[in-house]
Every structure is written in C-alpha cells, then in structure tokens.
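1. Quick one: sequence and predicted model below, then my questions.
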Amino acid sequence: MSGNRNDTSQFPDPIYKDTVLSALFEGVKAHYAQHMGAINRAHLVMLKDTGILNPEQVRCLAGALKEIDAETDVAALTYTGEHEDYFFFVEAELRRKLGDLGGMLHTARSRNDMDHTLFKLALRERVQVLWQELATLAQALADKAEAEAETLIVAYTHGQPAQPSTFGHYLCAALEVLLRDMARLNLAAEDLDHCPMGAAAITTSGFPIDRQQVSSLLGFEAPLLNSYGCIASVDYVTGLYSALKLVFVHLGRLIQDMAFWSSFEVGQLYVPNAFVQISSIMPQKRNPVPIEHMRHLAAVTAGRCDVMVDTMRNTPFTDMNDSEGEVQQAGYAAFESGSRVLRLLTAFLPACGIDAGRVRRNSDAACITITELADTLVREETLSFRQAHEIAAATARGVLADEKPLAKGFTHFCEAFKSETGRETMLDAETFSLSVSPETFIARRTRPGGPAPEALRDALEIYKGHLADLNAEQARRNARHTQSTELLDAAFAALLET
C-alpha cells in the first residue's frame, strides 16, 4: 500500500509510449483529421441549433476550428506524449486559442460515441471504393459470359473431366456467387449507416441534444438507437468483415480453377503473353504468375478479415480498446489487399481465352458427353435410365480401350446395346454421333440455369437486373453521403456568420 502512495511515475511509461501510443497516433491521425473534423462541425451545428451553446460561443468555436484546419499539417504531426491523438490535439488548440471556451465543444459527447462514429465513417468510405471495384468485376464477368456463351469447355468435378459446358455458363455461376456476396456486403453497409453520436459515454446526455440532426449532417440514415449498444456493439465490424471475407474466399476458388485450367496437362485456359512470365532458366515455360498472386492476395485478405472477427471473441460487451484504433488499422489492410485482387482479376479474366483444340481433345479423351447418350436411349429407345447407363458405360469402356473419340464408338455401342437389351438399337450411326457431340449436349440443356444459349441469355438478364438493383441502392447511399457533406459545409459556414 505504501508503494502506491509513493508512486511518482507519470503517464505514459516510455515503453507504453513506444509500443502503443506512438503507433496508434501515426495510424489514426489521417482519418481522424478528416472525419473528426466533420464530427466536430456537425456537433457544433447541433449545439447551436438546440441552444446548448449561445451564438457567440458557437461563432468563436467555429472560427477556431477553421483556423486549426488551415494551420495544421496533419501528416507532419508526431506523437510527443503531449496529446494522445488528434482529438486531444484539436481540443488543446481550441483551449489555447479560446481559453475555457475551447473545452465547450465537448459538451454532451464522449470519446466513446466519437470513436465508433469515426470508424464507421472510415469504413463507409472504404466500402464505397471497394463496392465500385466489385461492381466493375461483376460487369466484366457478365460481359465475358455473354461473349463466351457458346464457347465449349470441359467442366470438372473432383478434379476429373465430367461434362461439357460453356465458358459463359461457368462464368455465370461465378457471377451468381459474386452477386450474393455483394448483397451480403450491402446488408453490412446498412449497419454502417446508423450513427452512434449522442450516446456520449454510455447513457446519452442530460442536455437536449438532437441525435437525428447530427446523424443527418454526417450522412447516416439514422441514429443507432440504444445508447449502450452504440458504444458496446461491434457487429458493424464483425458483420462487415464476415461479408468481406466471403467475397475473397469465393473468388479464391475461381482463381484456383484458373490455375488448374491453365496447367500444361489441362490447358483449356489460354493466358495471353501480357500476363505470362517466362522462366529465367527454362525458356519454354509460360508461367501465368498473376494467378498465383491473386490466389495469395485473396487468401491474405480473407485472413485479415478473420483477424478482425476473432479479435472480438470473448471481449466484454462494453466500450473497449479491442474494437478501436489498432484493430481498425489492421482491418483497413483487408481493403487494400482485396482491392488489388479485384482490380487484377477484372483485367486478367476478360483477357483470357479458351483453347478450343485442347477442349476437344480432352472431351474426346474422357468421354464427357456419355450422359447424353444415356439420356438419348431413355428418350428414343424407352429404356430405364439404369439400363441406358449400363450401355453408355460399356460403350465408354470400349472407346477408351481403343483410344478413340466417343463419336467413333458406334460399333461398341451396338454391341453394348444388344448385350443389355437382347435386341438391335434403332439408332443409326449418324444419330449416335450427333447424340454424343458436345454441341448437342449443350443445346439440349435448355432448362432454367442450363448452358443452352437461350437459358444462358435469360439468366444473364436476371443477373444484370440484380446488379443494377444493388448498384442503385449503393448509389442512393452514396448520394446521401455526398449531400450531407454539402449540407454540413453550408451549416458550418453559417456559424461563422452568426
């Protein structure tokens, strides 16, 4: 106990200063300067309109804030221990200029509600940029799918050739997932659009504040209602980064397919020279290294999102540093690496093409149209599918043993048909050959969601409509943010004339 009474140490301890406060100051000062300025201005407008401060007090505070913005080179600020961050720097400058009046700007607010508002503003800005990149990628996928609607590919399951499809059909599957990811991100963006200001430390304030006015001036849709939740709930963080993670988990699977498809053994995806690096020692090797970088960056982005969510695990349901400065700085890195993936993939994928000759050879070598032969037997010979399957399997075994294309296997088919049914087939060689062609296989898959041109065309119209709706919602949100900036600028300018 006596040691506590004789403690003459002063905050901050040098190690705490070096390991925490200096790094925190550097990391947050940029967005603090931008978004804290907006919060200060909006709060001051509200203090004037509610009569909490009188017009002369407000005019002096507004003028001092304007001077501080003009005089301060934020980038040049360094942590000295005098001011913990930009908030305390501004307050100190206000008090230096105005004396005790400088401390009145903080009436009816706290670092708690301010911090969460700052982070939401910073995240909102990053989501807006990333959204545009996602929308550009989605449009590129739709355009490429439309252009490649009839381009044959080998579709793989379990790493093995399975059935023919089209590049357009494959890309539409990826587009569908991306649109769902964008819808999830859109919902997470809605959680960013509710303002914590007015919660103060925990329980709002005894002053007659107008939470809706501050929320509107900062571009939020509405205040976040429960004041305890304003400073304790971090689901805007966990929800956003969970949604963001899924984008890159799912794109990573698409990227991995590109690595597989462009391998020498498969070779159905042609990567143009602009995206190929030649080996320094083996001049015959074409290394599509952007695929590896995208795969790596997608994984890193997903991992950074996991860090954000896992940091919140088992934290108390209250205001705490675990959800504030340093973790937010770490989370911004997910937007940076994610942006690199999206921009590279948007350029890379449309530039690639399908090697038709390799697709044809792989199709023949693996008998990937055999399912349509079985379906044809069910339709034309009125067999059960199990009978048809046995005939198709025996036919495939025969042509694979002879190393012939399936279209050349009519003799094997006739033998298998008679062995299974005890009669001759009604199909002739031409009908058999037609039934096992990739073009026929695709053309007959006309059901909704199938690869036939008309089905794919209908699906693309649906996807384009979904993308337009999502973009329209984001545009409305962006317009509100832009309009609020203009309203805040005008309202603050009017304070200077009070």
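-> Yes, it's here.

2. Going by C-alpha atoms from here, please, whenever you check contacts or count neighbours.
-> Will do.

3. all helices of the stretch 201-350 of the chain, in order?
-> With DSSP state H, counting those that start in this stretch, the ranges of helices along the stretch 201-350 of the chain come out as 211-217, 227-232, 235-261, 289-311, 325-351.

4. Of those helices, which is nearest Leu400?
-> helix 235-261 (22.5 Å; C-alpha to C-alpha).

5. just checking, what packs against that closest one?
-> Applying 3 or more C-alpha pairs under 8 Å, 6 or more residues apart in numbering; DSSP states H and E, we find helix 235-261 packed against helix 167-192, helix 289-311.

6. Output these in TSV, with distance to Lys29 appended to each entry.
-> Converted to TSV, the helices and strands packed on helix 235-261 look like this (distance: least, C-alpha to C-alpha, whole Å):
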stretch	distance to Lys29
helix 167-192	21
helix 289-311	20
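
7. Run through the residues that contact the closest residue to Phe441 other than its chain neighbours.
-> With C-alpha to C-alpha, 6 or more residues apart in numbering as the criterion, Phe441 has its nearest non-adjacent residue at 6.1 Å, and that residue is Glu372. Neighbour list for Glu372: 435-436, 441 [criterion: C-alpha atoms under 8 Å, 6 or more residues apart in numbering].

8. if you set the cut-off to 10 Å instead, what comes out?
-> By C-alpha atoms under 10 Å, 6 or more residues apart in numbering, the contact list for Glu372 reads 163, 378, 389, 392, 435-438, 440-442, 444-445.

9. related to what we said a few turns ago, TSV please, covering the helices and strands packed on helix 235-261 and showing distance to Arg457 and mean neighbour count.
-> Converted to TSV, those look like this (distance: least, C-alpha to C-alpha, whole Å; neighbours: other C-alpha atoms under 10 Å):
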stretch	distance to Arg457	mean neighbour count
helix 167-192	10	20
helix 289-311	29	20
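
10. Figure out which of those helices is closest to Glu486.
-> The nearest among the helices and strands packed on helix 235-261, by C-alpha to C-alpha, is helix 167-192 at 20.1 Å.

11. putting a second one here so we can go through both:
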Amino acid sequence: MALWSGRFQEQVGEFTQRFGASLPVDKKMYAEDIAGSLAHSAMLAQQGVISAQDAEAIAEGLAAIRGEIEAEEFPFDINNEDIHMSIESVLTQRIGDAGKRLHTGRSRNDQVATDTRLYMKKRAGQLMEANLELRRTLLEKAQQHPDAVMPGYTHLQHAQPVLFSHHLMAYTWMLARDFERLAAARKAADANPLGAAALAGTTYPLDRFATTQALGFARPIPNSLDAVSDRDFLLDLIYACSVSCLHLSRLCEELILWSSSEFGFVTMADSYSTGSSIMPQKKNSDFAELIRGKSGRVVGDLMALMMTLKSLPLAYNKDLQEDKEGAMDAADTLEDCYRCAAGMVATMTVNGGAMMAQAKKGYMAATDVADYLAKKGLPFRQAHEAVGHLVLLCEQRGCGLEDLTLEDFQNESPLFEADIAGCLDLPVIVAARTTYGGTGHEAVKVQMAEAQQQLESDAAAL
C-alpha cells in the first residue's frame, strides 16, 4: 500500500506503477535521502516536534538501512515508487510510529529537491576533480615536447607554424573555463529547499537554518514555491557538461586526424585503440571517436530538460520526475570522457618529425615574409600582394618559398636582401612569436606557468 493511499479506493495497475516509478533512477541518491532525513529528524527533535527517543530510533534505523543498501542487501520494491518511499516504508516497518513521524513538516516535493541538490553538488565536485586531472595531463604532455613544431591551421588549411605544446595548451584553457562553469553549477545547487514542504511551507516550527547547516548547504532557499520547482541548477550542470563535452569532442577530432596515415602526428597507445575484424592492418582511434559521439548525447540531455521545464506552472508537477536521469547521464558521461581523454593523451606517442615535415608544406612562412617587407616600410597590403605573387610562382614551379633564389625575391621587391633566408626557417619563425599568448618558446613557458598556477588555485577551491 502506497504511503499516500489513504484517499484512494483502488491502487494503480502494475503497468502504471512501473510507468510512474522513479526508483530505478533516484535510488542512486540513497545517501543524500538518508542524510536529509537525519537532518530533518534531528531538527524536529530540537524543535520539540518529535521526541528525542523518536529521533534516536530514526537515526539508528536509517544507519542500518544505509548499510544494507551499500551491501546490496536492501529490499527495494518497485511498489514503493521512489527512493524516499522505499526507505521510509522499510523504516516504518522496523521502528513503528517513530518512522511515521519522520515525514512531519516535509513533503516529497522538498525532499526530492533536497536529495537532488545534494547529489548534484557532490557530482559537480567530482567532475571538477576529473577536469583538473585532464588539465594536468595536457600540461605534462605539452611540457614533454617543448620544441615540436607543427602546422597551425585555419579552415583546416596550413596557416602558420606553431609549437605542439602551444596547441595542447589551448585545450587546457578551454577546460579551465569548463571548471568555472562546473563550479558555478555546484554553487547553484548549494541551497537548501528542505522545509518548503509541498509548496507553501508548514505550520510546524521548523528551523530551516539548522537543516541548512547540518546538510552543508550555503543558504536556505527563501521562497517555498521556488524551492520545490526550481531546476535551474540542473540546467547549469548539464550545460557545463555539454560545453565541456564539446571541447573534448574538438580535442578528439584532432587526435583522430593526427593519428591517421595522412597526418601521423601522434600514435595512439594500443590500450586506447581497436582493430578491424576484416582488415588486419587497422588501428582505429575508437575511444576518441566514442568521446566525440557521446558529446551529442550530453547535449541531448540539456535539450530534454529544457523542454521538460518549458511552460511548467508553479509549483511541483510530475514532469519534474524526468529531471534527474538526464543530469545523471550527463555527469556520468562527462566524467568517463575526462578519464578516457586523460588516458589517451598520457599514453600517446608524439611524432615531432612528422609534424615538422608537414609544417614545411603549404608556404607557412608567407606571413613572415610579408612582415619582412612591412618592417622595411612597404605598406602591409602591398607586402601581402607581393608575397602572394611569390607563392604563385612557387606553385607554378612546384617548389617551396625556401627554394626560391634571392634574385626571385628581388624581382618581386628590391627591399628583399640576403637576410630573407632567416624568415624561411620554421623554428625561427615560431620562436619570434614572443608576444603574450603567442606560440614562441618563451611565451609558451609563461603560459604554462600560468596554467600551473591556475591548476593549483582551482585545486585549492575544491
């Protein structure tokens, strides 16, 4: 018999019981549900609403139930449609009237909101830890290859040479922003709805500040209607997960390209690759592809919750039962993707020779040659045009800029002198980018030091 069945003459059917049950999803929040009940019962006793003996019996009973759940010995019953009713019904069977008094002054509406906030606050913190680990891995890989030069791309065409370490560092900064979004989601979840009851508060003399402190929340939610109906914190978390998955998808797309025969920039470890059932030579970057693919599901979780919340009137509606599965999936998926990406980056082999060979293609010294003329007084637009003519000449001859003679350069502009050869050396070109945020060695060292400081600061924030 359901705990709310007093007003009903018939029970729901077997199908509708299963259709309406959230237990398969929300039983993950058992620890949070028990914590909320412990805080609530202790506060009720403190306020004189229930006796100290009842509170003690409740605490002992809940401790035993938690132990059974963790030992996978708890008798979950789908007829108790959610984690709250599952725990309370067994508790009541075991300790009698004291268990029936536990729900005094609260509703499943504020109870589930409390559980969800506690759970998602915890998960956000765990995601922040996984985010830090991936950033450390990227930074370490960049530090291991300080001199590797690779092509930098725009429109997936060769553009200018950059350091491989500089390229990897771009992802550490993306992930640093993701950390900030996860931290904001954790802060959004850090508010206590317990005591709002169904929607209007309660006539019992509850101390919401006491439960806020007991549960480790930063503050109680000031409006009871908002307390039971707000799911913005879930949107914040899934949005943070979605953006980070998009960043991981971009990283994995590059790893997939770089590990192909056409690029050969990196070789993925066997432990992060798979083969083909028909082609013996194949070594596929399947795990990078999986991360790229899973990003779509996480973004889908965000869209699903946004549509669930669209046009919902205040306060609680059963639609909100659909809020947790997508958020849990997004968090679980992102954490797995962080771990997988960190493993791939840590174990991959970087092929600096292949990177340099490709960097020598595509006239990537062209911008520096134009800058050479501009520094000698030629307006940059004219310098740009002159170097364009030289590139066209190279295409006609089937050679590179470094293959042109000084006479070829001077035929285009008398400003060219013998020192133009220095503008054609890729390591020199890279090293010259010394402005803050640039790809030069010294600039990248500064960037790495800042990234390390940011890592340490973010780790301290946890």
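-> Yep, it's here. Predicted, not measured: the structure shown is a model, and the values here were computed from it.

12. sorry, back to before: select, out of the helices and strands packed on helix 235-261 of the first structure, the one closest to Asp458 of the first structure.
-> Among those, the nearest to Asp458 of the first structure by C-alpha to C-alpha is helix 167-192 (11.2 Å).

13. Tell me which of the helices and strands packed on helix 235-261 of the first structure lies nearest to Leu98 of the first structure.
-> Nearest to Leu98 of the first structure, of these and by C-alpha to C-alpha, is helix 167-192 at 34.8 Å.

14. mean deviation of that closest one from the second structure?
-> Per the superposition on the second structure, helix 167-192 of the first structure and its aligned residues are separated by 0.9 Å on average (mean C-alpha distance after the TM-score superposition for the first structure).

15. what's the answer for stretch 58-66 of the first structure, then?
-> Counting by mean C-alpha distance after the TM-score superposition for the first structure, stretch 58-66 of the first structure comes out at 3.9 Å.

16. all strands of the stretch 351-498 of the first structure, in order?
-> Assigned by DSSP state E, counting those that start in this stretch, the stretch 351-498 of the first structure shows strands spanning 353-354.

17. what lines up against the residue nearest to Phe441 of the first structure once you look at the second structure?
-> Under the alignment (TM-score structural alignment), Glu372 of the first structure pairs with Asp368 of the second structure.

18. From Val387 of the second structure, how far out is that match?
-> Separation of Asp368 of the second structure from Val387 of the second structure (C-alpha to C-alpha, to the nearest Å): 10 Å.

19. Arg135 of the second structure too?
-> Distance, Arg135 of the second structure to Val387 of the second structure, using C-alpha to C-alpha: 40 Å.

20. How about Gln321 of the second structure?
-> Per C-alpha to C-alpha, Gln321 of the second structure is found 64 Å from Val387 of the second structure.

21. neighbour count winner among these two?
-> Val387 (23 against 17; other C-alpha atoms under 10 Å).

22. which residues does the more buried one contact?
-> The contact partners of Val387 of the second structure, by C-alpha under 10 Å, 6+ apart, come to 365-371, 373, 393, 401, 409, 412-413.

23. And stretch 192-204 of the second structure, end to end?
-> End-to-end distance for stretch 192-204 of the second structure: 17 Å, by C-alpha to C-alpha.

24. What span of the first structure is it aligned with?
-> Across the first structure, the stretch matching stretch 192-204 of the second structure (TM-score structural alignment) is residues 195-207.

25. got the contact list for Val162 of the second structure?
-> 147-153, 359, 426-427, 429-431, 433, 438-441.

26. from those, which would you call buried?
-> Buried subset of those (neighbour count, 16 or more other C-alpha atoms under 10 Å): 147-152, 359, 426-427, 429-431, 433, 438-441.

27. Now intersect those with the helices, please.
-> Per DSSP state H, helices hold the following members of these: 359, 426-427, 429-431, 441.

28. Stretch 323-335 of the second structure: average distance to aligned residues in the first structure?
-> Mean deviation for stretch 323-335 of the second structure: 2.2 Å (mean C-alpha distance after the TM-score superposition for the first structure).

29. matching residues in the first structure for that stretch?
-> Alignment of stretch 323-335 of the second structure against the first structure: residues 327-339, by TM-score structural alignment.

30. count of neighbours near Cys340 of the second structure?
-> Neighbour tally, Cys340 of the second structure, other C-alpha under 10 Å: 18.

31. err, Ala432 of the second structure, not the other one
-> Using other C-alpha under 10 Å, Ala432 of the second structure has 17 other residues around it.

32. For it, which non-adjacent residue is closest in space?
-> In space, and not counting its chain neighbours, Ala432 of the second structure is closest to Gly440: 5.9 Å by C-alpha to C-alpha, 6+ apart.

33. Which residue in the first structure aligns with that neighbour?
-> So, by TM-score structural alignment, Gly440 of the second structure is matched to Ala452.

34. Wait, its match touches Glu439, no?
-> Yes: between Ala452 of the first structure and Glu439 there is a contact under C-alpha atoms under 10 Å: 9.3 Å.

35. burial count for the residue opposite Leu424 of the second structure in the first structure once aligned?
-> Leu424 of the second structure maps onto Val436 in the first structure when the alignment is built from TM-score structural alignment. The tally of other residues near Val436 of the first structure (other C-alpha under 10 Å) stands at 25.

36. I'd assumed Thr371 was in contact with Val436 of the first structure.
-> Yes: contact status for Val436 of the first structure versus Thr371: in contact at 8.4 Å, counting by C-alpha under 10 Å.

37. For Ala57 of the second structure, list the residues it contacts.
-> Ala57 of the second structure touches 51, 63, 91, 94-96, 98-99, counting by C-alpha under 10 Å, 6+ apart.

38. all helices for the stretch 51-200 of the first structure, in order.
-> So, for the stretch 51-200 of the first structure - with DSSP H, counting those that start in this stretch - the helices run 55-71, 86-98, 111-147, 167-192.

39. Any chance of those helices in CSV with distance to Asp49 of the first structure as columns?
-> Shown next, in CSV, are these (distance: least, C-alpha to C-alpha, whole Å):
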stretch, distance to Asp49 of the first structure
helix 55-71, 9
helix 86-98, 21
helix 111-147, 20
helix 167-192, 26
